[in-house]
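following is a predicted model, sequence given first.
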Amino acid sequence: MWDPTQYSHFRDERKRPFFELLMRVDVDAPRHVADLGCGTGDLTRVLAGRWKDARVYGVDSSDAMVEEARRRPPPESLRFEVADLAGWQPPAPLDVLVSNAALHWVPDHGALLKQLAAKLAPDGVLAFQVPANFEAPSHRLIDDVRALPRFAPKLESVRRGHAETLATYEALLSGLGLTVDAWETAYLHVLPGEDAVLQWLMGTTLRPVLSALGPEEGRGFLDTLKPLLRQAYPKHERGTPYLFTRRFVVARRVR
């Protein structure tokens, strides 16, 4: 389902939240670090570079993404694995567990956070960032096209991403014995190129939709969506402005 090349469009815009999340992770010398939903592994290598003495695990459910991550030989301290991020079990309790723009694909965040917290060592840190743009015009237009009779039957079972409120994340994690730092940031990206918002969405939100539809119907979906996005997000000389909100959580296990 995932295409590493398409996902790498707008690489700088996608990387920035990761570094802003990592700045709030105050851990000096972790022994075991994991990146769940590691994608192409570029940012997992950043973790291995920051904590050179740690064992670092990059985990993604996509064979294509992990194959791309392994294309450049990783250092001995870093291992990439194909696995479901909720079900993956680390070989030892984790001192740092990072997930950047991945958890929104998993249903039932209450159960998910309980699973992730259980993977932490004492004083371990869970740090994640999730997109929170699901009520934006771009995503509402996708929902409108999904509901059309031509596409709805094939897309009925395709999961839509979601994010809980910051208050919900704080309550869930506090109840699991973690102290929580949570915040939200809205980024105004000015995207270059033609149909830039569509290209952005094709790297992430539209992947499961296009996979379920297949090539022919997928092209029909994009042809229907494209003019709607052009109207909602007009292009200017400097590019296409696209407001995108993300939620961040850094939680430390205290018991």
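On my side now, so go ahead.

please count neighbours and contacts with C-alpha atoms only from this point.
Noted.

can you verify my assumption that Leu78 contacts Arg55?
Yes: with contact defined as Cα atoms under 8 Å, Leu78 counts as touching Arg55 (6.2 Å).

so what's in contact with those two at the same time?
Ala48 (Cα atoms under 8 Å, 6 or more residues apart in numbering).

look up the closest residue to the residue positioned nearest the centre of the chain, ignoring the ones flanking it.
Most central in the chain under Cα atoms, centre = their mean is Ala101, positioned 1.6 Å from the mean C-alpha point. Once flanking residues are discounted, Ala101 sits nearest to Val130: 4.7 Å by Cα to Cα, 6 or more residues apart in numbering.

Provide the secondary structure category for the one you found.
Classification of Val130 using DSSP: H, G, I helix; E, B strand; the rest coil returns strand.

who's in contact with it?
Contact analysis of Val130 by Cα under 8 Å, 6+ apart lists 100-104, 163, 246-248.

okay, pairing it with this:
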Amino acid sequence: MPTPVWDPAQYLRHAGHRARPFTDLLARVPDLPGDRPRIADLGCGPGNVTALLAHRWPGAHITGYDNSPEMLEKAQPGPTAGGGRLDFAHADVRTWTPTEPHDLIVSNATLQWIPGHADRFPDWIAALAPGGTLAFQVPGNFDAPSHRLLRELAGSPRWRDRLAGILRHDDAVHTPVDYLRRLTALGCAADVWETTYVHLLPGEDPVLDWVKGTALRPVLTALADDPEDREEFVRACRDALRGAYPVTEYGTPFPFRRVFAVARKDG
């Protein structure tokens, strides 16, 4: 899979819906052990939800990490209201390892892009201060039409030579039970759950607009040098998604399952 080129403006078109799982995740994170906590946000994107960490822990030193220069360019570092600091740095989550103890390592809708991400849990848990927390949420909707139809199209005779295997399958994330098993085996008190949001999306072809910010990025990147083919593929996606997500007089309902985990290290 090519490394996707991200479009922050496209991603942020649905910022409210995308941020809600993060706020729900943070609501379950317990108090942190440090008076001025050290926090890492893995896969921070443009930093819009990283800023929410500073509202919860205004005295913390918070660093958002991402491997997308386009996303990091939009992030806004600076001091926080409680005398803490918010900064951002380029890093690859596949290899990132803390160089100092952290009170919280958090990740919002990023780990699904990292094959074998659960194998990183031991290093991250080891880097937590006693009583520290690892918290993350990932999409759990890879069998939904918004993913399945795109994979079927990419694997069709028209596209398979260029795009077969380029999109993620349902093995991109683990089951809630498997996350619970792995985290408790590392000595954590783990809280794992799932939620299906039903977002009501406005506008014309809003599910296409949504996936153009996330799930479709590998295809848009792979076809970036061929604008005509790129637009042909997008039109085919539009037609397929219109059938799967019919518009109503109030908007387009878009069910979206998410998987959450909060793991507190033994203090």
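The structure has been received and is ready for your questions. The model shown is predicted, which means the values in this text are computed figures rather than measured ones.

circling back to that earlier point, looking at the second structure, name the residue matched to the residue nearest to the centre of the first structure.
The alignment partner of Ala101 of the first structure in the second structure, by TM-score structural alignment, is Ala109.

right, and that match touches Gly140 too?
No: with contact defined as Cα under 8 Å, Ala109 of the second structure does not reach Gly140; the gap is 10.0 Å.

tell me which helix or strand Tyr187 of the first structure sits in.
Tyr187 of the first structure is located in strand 178-191, with elements delineated by DSSP states H and E.

where does that strand end up in the second structure?
Against the second structure, strand 178-191 of the first structure falls on residues 188-201 (TM-score structural alignment).

mean distance, that stretch to its aligned residues in the first structure?
Compared with the first structure after fitting, stretch 188-201 of the second structure has a mean deviation of 0.6 Å; criterion: mean Cα distance after the TM-score superposition for the first structure.

so what touches that stretch?
For stretch 188-201 of the second structure, the surrounding residues in contact (Cα under 8 Å, 6+ apart) are 17, 176-177, 179-180, 183-184, 207, 250-266.

go on, stretch 64-76 of the second structure?
For stretch 64-76 of the second structure, with Cα under 8 Å, 6+ apart as the criterion, the contacting residues are 5-8, 40-48, 50, 86-93.

next: stretch 160-179 of the second structure.
1-2, 111-115, 118, 138-143, 147, 150-151, 154-155, 192-194, 215-216, 218-219, 222, 259-261.

same thing with stretch 225-238 of the first structure?
Stretch 225-238 of the first structure has contacts (Cα under 8 Å, 6+ apart) with 137-138, 141-142, 145, 190, 192, 195, 197-198, 240-242.

in that stretch, which residues are buried?
For stretch 225-238 of the first structure, a neighbour-count test (16 or more other Cα atoms under 10 Å) marks 225-226, 228-230, 233, 235 as buried.

repeat for stretch 19-30 of the second structure
For stretch 19-30 of the second structure, the neighbour count (16+ other Cα under 10 Å) marks 19, 21-22, 25-26, 29 as buried.

ditto for stretch 113-130 of the first structure
Buried residues in stretch 113-130 of the first structure (16+ other Cα under 10 Å): 113, 115-117, 119-121, 123-130.

okay, and that stretch goes to which residues in the second structure?
Going by TM-score structural alignment: stretch 113-130 of the first structure matches residues 121-138.

quick one: the match of Ala101 of the first structure from Phe22 of the second structure, how far?
Ala109 of the second structure sits 9 Å away from Phe22 of the second structure, going by Cα to Cα, to the nearest Å.

residues that sit against both of these two, list them.
By Cα under 8 Å, 6+ apart, Ala109 of the second structure and Phe22 have these common neighbours: Gln137.

is it true that Leu180 of the second structure lies in a helix?
Yes: according to three-state DSSP, Leu180 of the second structure belongs to a helix.

still on that earlier bit, need the buried ones from the contacts of Val130 of the first structure selected in PyMOL.
The following PyMOL line selects those of these that are buried, judged by 16+ other Cα under 10 Å:
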select buried, resi 100+101+102+103+104+163+246+247+248
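
which of the contacts of Val130 of the first structure are still contacts in the second structure?
Contacts conserved in the second structure for these, counting by both residues aligned by TM-score structural alignment, their matches' Cα atoms under 8 Å: 100-104, 163, 246-248.

closest to Phe221 of the first structure among those?
Of all those, His104 has the smallest distance to Phe221 of the first structure: 22.7 Å, by Cα to Cα.

who's in contact with Arg257 of the second structure?
Arg257 of the second structure sits in contact with 139-141, 194-197, where contact means Cα under 8 Å, 6+ apart.

what does it correspond to in the first structure?
Checking TM-score structural alignment: Arg257 of the second structure goes with Thr245.

so that match is in which element?
Judged by DSSP H and E, Thr245 of the first structure forms part of strand 240-253.

how about that strand: buried residues?
For strand 240-253 of the first structure, burial by neighbour count (16+ other Cα under 10 Å) applies to 240-242, 245-253.

still on that earlier bit, out of the contacts of Arg257 of the second structure, which are buried?
Members of the contacts of Arg257 of the second structure classed as buried by 16+ other Cα under 10 Å are 139-141, 194.

before we move on, the earlier item: buried residues, the strand holding Tyr187 of the first structure. List them.
Result for strand 178-191 of the first structure [16+ other Cα under 10 Å]: buried residues 178-180, 182, 184, 190-191.

with stretch 82-98 of the first structure instead?
Neighbour-count burial for stretch 82-98 of the first structure flags 82-83, 85-86, 88, 93-98 (criterion: 16+ other Cα under 10 Å).

quick one: it to chain centroid distance?
Remark: stretch 82-98 of the first structure is offset 16 Å from the chain centroid, using Cα atoms, centre = their mean, to the nearest Å.

first-to-last residue distance for that stretch?
Terminal residues of stretch 82-98 of the first structure lie 16 Å apart, using Cα to Cα.

helix or strand for Gly243 of the second structure, just tell me which one.
Counting by DSSP H and E, Gly243 of the second structure is part of helix 227-244.

so how far is the first residue of stretch 42-60 of the second structure from its last?
In terms of Cα to Cα, the two terminal residues of stretch 42-60 of the second structure are separated by 16 Å.

report the aligned residue range of the first structure for that stretch.
Aligning stretch 42-60 of the second structure against the first structure (TM-score structural alignment) gives residues 36-54.

give me the residues contacting that stretch.
Where contact means Cα under 8 Å, 6+ apart, the residues beyond stretch 36-54 of the first structure that reach it are 4, 15, 18, 29-33, 35, 55-62, 65-70, 74, 77-78, 80, 85, 97-103.
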